[in-house]
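1. 3D model of this:
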Amino acid sequence: MKRTLQAVSNKFSQWFLHHRSFAGYIEPVIQHFKPAWRADLYRAHIECVEKTAEHFIRISLRPEHNWPTHLAGQHINITVEMNGRLLTRTFTIASCPYERDKQGCISLLVRVDLNGRFTSQLYEQLKKTAWVNISKPQGIFVVQSLKKPLLMIAGGSGITPIAAMLAQHLRDIQEPVRLVYFAKADQHQLVEQLTQLETEHRNFSFELCTRAHSKPLSYYISVSKLVDVYCCGPNEMLHEVQQVCGDLGLKYFDEVFGLKQAPTDHSLDMGAEHTLNVDGQVISVNSSDVLLEQLEEKNVAVTRGCGIGICHQCQCVKSKGVVRDIRTGALSDNGHQLIQLCISQPVSDLEVTL
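-> Modelled structure (predicted):
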């Protein structure tokens, strides 16, 4: 019944108010009473934002009471208004549910990309505002069993979901839990928290590693037997860990730090040059990268959202040509179709309308 009423009100809005939804139409009015209110999103008050290292910031958010409780390892989309535009990115929740139960807050640990359009401005922007929008918790990278030894492998910012898992579950696990954490020298995060956990739980130990001065990943996996392996980090690390786990017959769970790509179809010429007609402007693109990155390199005004195919802010209309979805490897048809620039590689000449 509720969905039917919503559909009717949205149709009314489209016919008579020239707006996609009724909730969106009344949004400016509601925001006078509830700052940052937006339909289909939750509000979160910014409790604290601080720089924790050269390229990291920690954000403490107090979500509305009706925000669903998350599971350790899950992520959220956070939407911030910057320069009059709503920008959305995806971040893993760095805190466990117990912390929200006690303090009412969740925390994010964000790695700053100095060349990025979002994280490079995030610290200063959050200092100037009181509210952001967040999605409900998402993701299935959560601990599956508390009755087996666990091996956790993290790379860089991939420590975030794993630290949350450890904080939530160590009190309930009797079996050994081992963490191997790779990062650049002096760039390991949450070390104090990990040290505290190691002090409190005798079954937990961790090792800080750098790829240049540590044993190969295969060593850490092979010496740990009958374990479930959880890994979060760059694509290259995930592929290596997955291969070793497959050879040893170990259960493997991962969360890619960034966009997980499908294997390349070698029947396609992935280095080929193509022409792209974008709103009448013709530019050269190639099949080695997604359209969003290539358009930004050529200073074409495009809308960037999460960059990993979740938020759909870079969606546009393709009227001619074929693109490849790098997540699935699927090819589009040759006619009119909605595509997302951040996950679409050109495999022919294209025409798009932004």
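
2. all contacts plus neighbour counts: C-alpha atoms, from now on.
-> Noted.

3. Would you point out which residue is most central in this structure?
-> Central residue of the chain (Cα atoms, centre = their mean): residue 90, 3.6 Å from the mean position.

4. list the contacts for that residue?
-> Residues near residue 90 by Cα atoms under 8 Å, 6 or more residues apart in numbering: 75-78, 306.

5. which of those residues tops the neighbour count?
-> For those, counting by other Cα atoms under 10 Å, the largest number of neighbours falls to residue 75: 23 neighbours.

6. what's the closest non-adjacent residue to that residue?
-> Spatially, and ignoring its direct neighbours in sequence, residue 75 is nearest to residue 92 (3.9 Å; Cα to Cα, 6 or more residues apart in numbering).

7. repeat for residue 70
-> Closest residue in space to residue 70, ignoring its immediate chain neighbours: residue 137 at 5.4 Å, by Cα to Cα, 6+ apart.

8. Does the one you found touch residue 73 like I think?
-> No. When contacts are counted by Cα atoms under 8 Å, residue 137 is not listed as touching residue 73 (9.6 Å).

9. quick one more, to check against the first:
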Amino acid sequence: MIARHLPRVDHARTFARKVLVGALGTLSSPHHPDRYLELVDPLLATSVTRARITHVDRNASGSVTFTVSPARPVRFEPGSHIPLSITIDGVRHTRTYSPAYAPGAVRDGSGPIVFTVGLHPDGIVSRHLYEHAQPGLVVELGEPAGDFVLSTPRSERLILIGGGSGITPVLSMLEGLAAEGHTGAVTFLYYARTPAHVPRREALDALAALPNVEIVLVYTRSGDGALQGRFDAAHLQAVAPWFADTPVYVCGPAGLVSRVRDVYERDGAENLVHVEEFTPPTYTVDPDDATGVISFASSGVAADNTGVTILEHAESAGLTPEHGCRMGICHSCTAVRLSGCTRDVRTGELDSEPGTRIQICINAPVGDVAVDL
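-> Take a look at the predicted model:
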């Protein structure tokens, strides 16, 4: 009975909110109501979802874990990601992070959300959060998205593999499985530099106590783990010799993801590999591509084509296009290619169909290109 009534309550609240916002808009014209509401509390904004940091944990080396309390419901599936925006020195930056499992957020969008952000040496946002995140700081949350989620029905055996900050989505999956009472066997391999670099250790210890869960900690720069060194086929053979017919979900650096793919491909089981990479693609500019001019039609700006991504060209030209992950995951940086040819820097694939929406963070111009930016 309760489940049938909840949607009507949500619709009523949504309708009341729209009426209130409409009335405020009329009274506050010509400005948006947010301009005045923010003076009272930034979380009162109606056009965006803001959240206040309530707790910060820096116990793990090289990462920061923080809890946010959103001003409105944010519902997500374990493994998905959420754009997080923050203003640094007057400039708004957006990056995409996977939240930890949260019962309320998964069920109906209620309750706090936990993020673990790994420190990247050249990362503007990750360094700022690592050094300055504290209770009271306000961030902005976008809409949850992503297809890196567990398939249904659940497999009776699963392998989860994470490396570095890639622990978050796969650990979220594991916590979600535990919460729904999943009894199938789950093997979780996590790769970190040393024991001190393992975040959310309490959650891992609690899950390791479950009879159907095996957690294997592997250290690449320490001999203390169950296994040592970087991932290879021997690791899977040691903890899951039956892996070739078992779905695997892996998130982490590009090298880790690539090695897992290679192992499964050698056994003809590449269709069982589900991946998400949190490392921007690396590529070498082809001198033959770096010719001509890239034009940003809406802005009336043009620049010499140097072969880097369209996003990098735009930023060098003084533009500030919307973007998030910078690695082709979040799809927040799409723009229409009006003319010319572009290369996907991850795959090398060329595309020249005009009027196509492309991700400017992973596409580089080949010769003359015009983009609607």
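
10. Can you give me the TM-score here?
-> Here the superposed chains carry a TM-score of 0.73, computed using TM-score structural alignment, normalised by the length of structure 1; 323 aligned residues with a Cα RMSD of 4.0 Å.

11. quick revisit: and the aligned residue in structure 2 for the residue nearest to residue 75 of structure 1, how close does it get to residue 41 of structure 2?
-> Using TM-score structural alignment, the partner of residue 92 of structure 1 in structure 2 is residue 98. Between residue 98 of structure 2 and residue 41 of structure 2 the distance is 26 Å, computed by Cα to Cα, to the nearest Å.

12. And the two? Which one has more around it.
-> Just comparing residue 98 of structure 2 and residue 41: by other Cα under 10 Å the higher neighbour count belongs to residue 98, 29 against 10.

13. who touches the more buried one in this structure?
-> 79-82, 115-116, 168-169.

14. try 10 Å this time
-> Residues in contact with residue 98 of structure 2 (Cα atoms under 10 Å, 6 or more residues apart in numbering) are 76-84, 114-117, 144-146, 165-170, 172, 278.

15. how distant is the helix of greatest length in structure 2 from the center of its chain?
-> Ranked by residue count under DSSP state H, the longest helix found in structure 2 is helix 2-28. On the basis of Cα atoms, centre = their mean, to the nearest Å, helix 2-28 of structure 2 sits 30 Å off its chain's mean C-alpha point.

16. Quick check: next helix or strand after it?
-> Toward the C-terminus, helix 2-28 of structure 2 is succeeded by helix 34-40 as the next helix or strand (DSSP states H and E).

17. what's next to that following helix, contact-wise?
-> Residues outside helix 34-40 of structure 2 that contact it (Cα under 10 Å, 6+ apart): 21, 24-25, 28, 41-48.

18. if we can go back for a sec, what is the equivalent residue in structure 2 for the residue nearest to residue 70 of structure 1?
-> For residue 137 of structure 1, the aligned position in structure 2 is residue 144, judged by TM-score structural alignment.

19. Tell me, how many residues neighbour its match?
-> Burial measure for residue 144 of structure 2: 18 neighbouring residues, criterion other Cα under 10 Å.

20. Next, work out how far apart it and residue 150 of structure 2 are.
-> As judged by Cα to Cα, residue 144 of structure 2 and residue 150 of structure 2 stand 15 Å apart.

21. One more: residue 16 of structure 2?
-> 35 Å.

22. cool, and residue 303 of structure 2?
-> Here residue 303 of structure 2 is placed at a distance of 43 Å from residue 150 of structure 2 (Cα to Cα).

23. out of those two, which sits in the more crowded spot?
-> residue 150 (22 against 14).

24. OK, contacts around that one?
-> For residue 150 of structure 2, the contacting residues are 77-80, 158, 170, 173-174, 176-177, 247-249, 274, by Cα under 10 Å, 6+ apart.

25. So it: helix, strand or coil?
-> coil (DSSP: H, G, I helix; E, B strand; the rest coil).

26. So what does residue 155 of structure 1 match up with in structure 2?
-> Correspondence of residue 155 of structure 1 to structure 2, assessed by TM-score structural alignment: residue 163.

27. So what's the residue count around its match?
-> Close neighbours of residue 163 of structure 2, defined as other Cα under 10 Å, add up to 28.
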